[in-house]
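J.: only geometry, no sequence info:
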């Protein structure tokens, strides 16, 4: 694993569920070197409790476990969280389990025995999914990157001010008109927002957006 990948994994937290003590110890030691936090579970019930408590960025779980299988664990998680990143650990003999798992939107599955190349390949998939989740499409080939606070268009990159980034995020979250009152409250906070200051921000932001993306609703506010 290269240094760049190590740095990317370092801020994240992982939940690892495995009932076999030997396998659990070896994989846990490796995950502890890669992730900020590793929450360890010996069965599905314990894993679900830890998931609810900590909301980890990634769940790695064996399929066959006592009390609650990896399949049932993923089903419980999916009831309240459709975006959780889940990797299954499976054996070749567990084909029936994997057929059931298809509906659970898995990130990837690792076939035992667990080797470093297999694990790193799955973790690379996790990083790709996380990076993609930071991008929101504004128009064809135009994206807002919520991690870096930039707008990209093909090879062009537009850096946003703190207020511009907050404004774009408000528009994307609400997906409707943002009123002048909301803009003043969320962007200017305790400061006074003059019309000139608002117009200047909008003017500068329009230069970083595709034409026609940001619309002014006269007397009310703005929308994408």
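T.: Sure, I can see it. In this text the structure is predicted, and so the values were computed from the model without any measurement. Residues are numbered from 1 along each chain as shown.

J.: alpha carbons only for contacts and neighbour counts from here, please
T.: Noted.

J.: in the longest helix along the chain, what's buried?
T.: With secondary structure taken from DSSP state H, the chain has its longest helix at helix 116-133. Residues of helix 116-133 classed as buried: 119, 122, 123, 125, 126 (neighbour count, 16 or more other C-alpha atoms under 10 Å).

J.: Among these, pick out the one closest to residue 76, please.
T.: For the buried residues of helix 116-133, the residue nearest residue 76 by C-alpha to C-alpha is residue 126; the value is 20.5 Å.

J.: name the helices or strands packed onto the helix or strand just after the longest helix of the chain?
T.: On the C-terminal side of helix 116-133, the closest following helix or strand by DSSP states H and E is strand 135-139. Counting by 3 or more C-alpha pairs under 8 Å, 6 or more residues apart in numbering; DSSP states H and E, the packing neighbours recorded for strand 135-139 are strand 142-145.

J.: Just list what the strand it packs on packs against, helices and strands only.
T.: strand 135-139, strand 150-153.

J.: how does it look with 10 Å?
T.: In terms of contacts (3 or more C-alpha pairs under 10 Å, 6 or more residues apart in numbering; DSSP states H and E), strand 142-145 is packed against helix 116-133, strand 135-139, strand 150-153, strand 156-159, helix 162-174.

J.: Using TSV, please lay out those together with distance to residue 37.
T.: As requested, the helices and strands packed on strand 142-145 are arranged in TSV below (distance: least, C-alpha to C-alpha, whole Å):
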stretch	distance to residue 37
helix 116-133	15
strand 135-139	25
strand 150-153	28
strand 156-159	31
helix 162-174	28
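
J.: Which one of these lies nearest to residue 56?
T.: Distance to residue 56, taken as C-alpha to C-alpha, is lowest for helix 116-133 among those, at 12.7 Å.

J.: try this one next to it:
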């Protein structure tokens, strides 16, 4: 898996559901190193509770669990109100009936056990690619910008961005050059408001607090640009 895809996993949270303690603990160790947050559950009912509580970006679940519970039932329940959360299924069986049912539930991947690191990484790469990669940006090795969620996130904290901040940061990244004061006024500020010097100073002051240190550079008399990887 490419390094940039591995780094992007750190912007997401994952819920891993597996009834076998040994497998659950082993896979959790790997996930802990890759994701911003890893939540585990030992059965479908526990998994649903953790899903509701945490709203993870990705769910990895076994199909066959203790009697009366299946991963398929859990996913169907989730899909009644949530079509966006990505889901990967694991199974010790190549059961055609299960696979056909799973195909109807908009899954990222179906992993046949045993779960090797190669199989897991292939599935996680597929997960990252299901997201619009233009919406997840790396600010440095520990910090990520998610345009779709309007957040800047790292291992320690998550900052919610205002509409102006979200638009400005995407503009800085996608243009990869100085964004002039004139561009800020025409593209970031609302038509019904005026970008006074005081308003811009306050906007920049609050915006800097959410960015990695020394990430935003003022080009005197012209505008601003990002300086990534030079913190």
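T.: Looks like it came in fine. All values derive from a computational prediction rather than experimental measurement.

J.: Of the helices and strands packed on strand 142-145 of the first structure, give the one that comes closest to residue 53 of the first structure.
T.: Closest among these, using C-alpha to C-alpha: helix 116-133, at 20.9 Å.

J.: what's the mean gap between that closest one and the aligned bit of the second structure?
T.: In this overlay with the second structure, the average offset of helix 116-133 of the first structure from its partner residues is 1.4 Å by mean C-alpha distance after the TM-score superposition for the first structure.

J.: how much distance is there from that helix to the middle of the chain?
T.: Using C-alpha atoms, centre = their mean, to the nearest Å, the mean C-alpha position of helix 116-133 of the first structure is found 12 Å from that of the whole chain.

J.: Show residues contacting it.
T.: If you take C-alpha atoms under 10 Å, 6 or more residues apart in numbering as the criterion, helix 116-133 of the first structure is touched by 1, 5, 8-9, 12, 27, 30-31, 57-58, 60, 83, 85-89, 107-112, 145-147.

J.: go on, stretch 70-79 of the second structure?
T.: If you take C-alpha under 10 Å, 6+ apart as the criterion, stretch 70-79 of the second structure is touched by 17-18, 43-45, 47-48, 51-52, 59-65, 82, 84-85, 87, 89-91, 98-99, 101-102, 104-107.

J.: Quick one: buried ones out of those residues?
T.: Applying 16+ other C-alpha under 10 Å to the contacts of stretch 70-79 of the second structure flags 17-18, 43-44, 47-48, 51, 59-65, 85, 87, 89-91, 99, 102, 107 as buried.

J.: Now do the same contact list for the spatially closest residue to residue 21 of the second structure that is not a sequence neighbour.
T.: Nearest non-adjacent residue to residue 21 of the second structure, counting by C-alpha to C-alpha, 6 or more residues apart in numbering: residue 42, 7.7 Å away. Going by C-alpha under 10 Å, 6+ apart, residue 42 of the second structure touches 16, 17, 18, 19, 20, 21, 24, 61, 62, 65, 66.

J.: Please apply the same query to residue 26 of the first structure.
T.: residue 114.

J.: hey, where'd the helices end up in the first structure?
T.: Counting by DSSP H, the helices of the first structure are 3-9, 21-34, 44-54, 70-80, 95-101, 116-133, 162-174, 180-183, 195-206.

J.: which one of the buried residues of helix 116-133 of the first structure is nearest residue 168 of the first structure?
T.: Nearest to residue 168 of the first structure, judged by C-alpha to C-alpha, of the buried residues of helix 116-133 of the first structure is residue 126 at 26.0 Å.

J.: Share the number of residues neighbouring residue 111 of the second structure, please.
T.: Residues lying near residue 111 of the second structure (other C-alpha atoms under 10 Å) number 22.

J.: so what's it up against?
T.: Residues in contact with residue 111 of the second structure (C-alpha under 10 Å, 6+ apart) are 60-62, 88-94, 119-120, 122-123.

J.: returning to that earlier point: adding distance to residue 152 of the first structure, write the helices of the first structure out as a markdown table.
T.: Shown next, in a markdown table, are the helices of the first structure (distance: least, C-alpha to C-alpha, whole Å):
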| stretch | distance to residue 152 of the first structure |
| --- | --- |
| helix 3-9 | 21 |
| helix 21-34 | 30 |
| helix 44-54 | 33 |
| helix 70-80 | 32 |
| helix 95-101 | 36 |
| helix 116-133 | 13 |
| helix 162-174 | 13 |
| helix 180-183 | 24 |
| helix 195-206 | 13 |
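
J.: what about the ones you listed, which gets the closest to residue 153 of the first structure?
T.: The nearest among the helices of the first structure, by C-alpha to C-alpha, is helix 195-206 at 13.7 Å.

J.: Over in the second structure, find the residue span the closest one aligns onto.
T.: Here helix 195-206 of the first structure fails to align to any part of the second structure, judged by TM-score structural alignment.

J.: how much does that helix deviate in direction from helix 162-174?
T.: Put simply, helix 195-206 of the first structure runs at 70 degrees to helix 162-174, going by axes from the mean of the first three to the mean of the last three C-alpha atoms, to 10 degrees.

J.: counting contacts, what elements does helix 195-206 of the first structure pack onto?
T.: Looks like helix 195-206 of the first structure contacts helix 162-174, helix 180-183 (3+ C-alpha pairs under 10 Å, 6+ apart).

J.: is it possible to export these to CSV including mean neighbour count and distance to residue 70 of the first structure?
T.: Listed next are those as CSV, based on neighbours: other C-alpha atoms under 10 Å; distance: least, C-alpha to C-alpha, whole Å:
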stretch, mean neighbour count, distance to residue 70 of the first structure
helix 162-174, 16, 33
helix 180-183, 15, 44
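
J.: a markdown table for these, including distance to residue 215 of the first structure?
T.: Below are those laid out as a markdown table (distance: least, C-alpha to C-alpha, whole Å):
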| stretch | distance to residue 215 of the first structure |
| --- | --- |
| helix 162-174 | 11 |
| helix 180-183 | 13 |
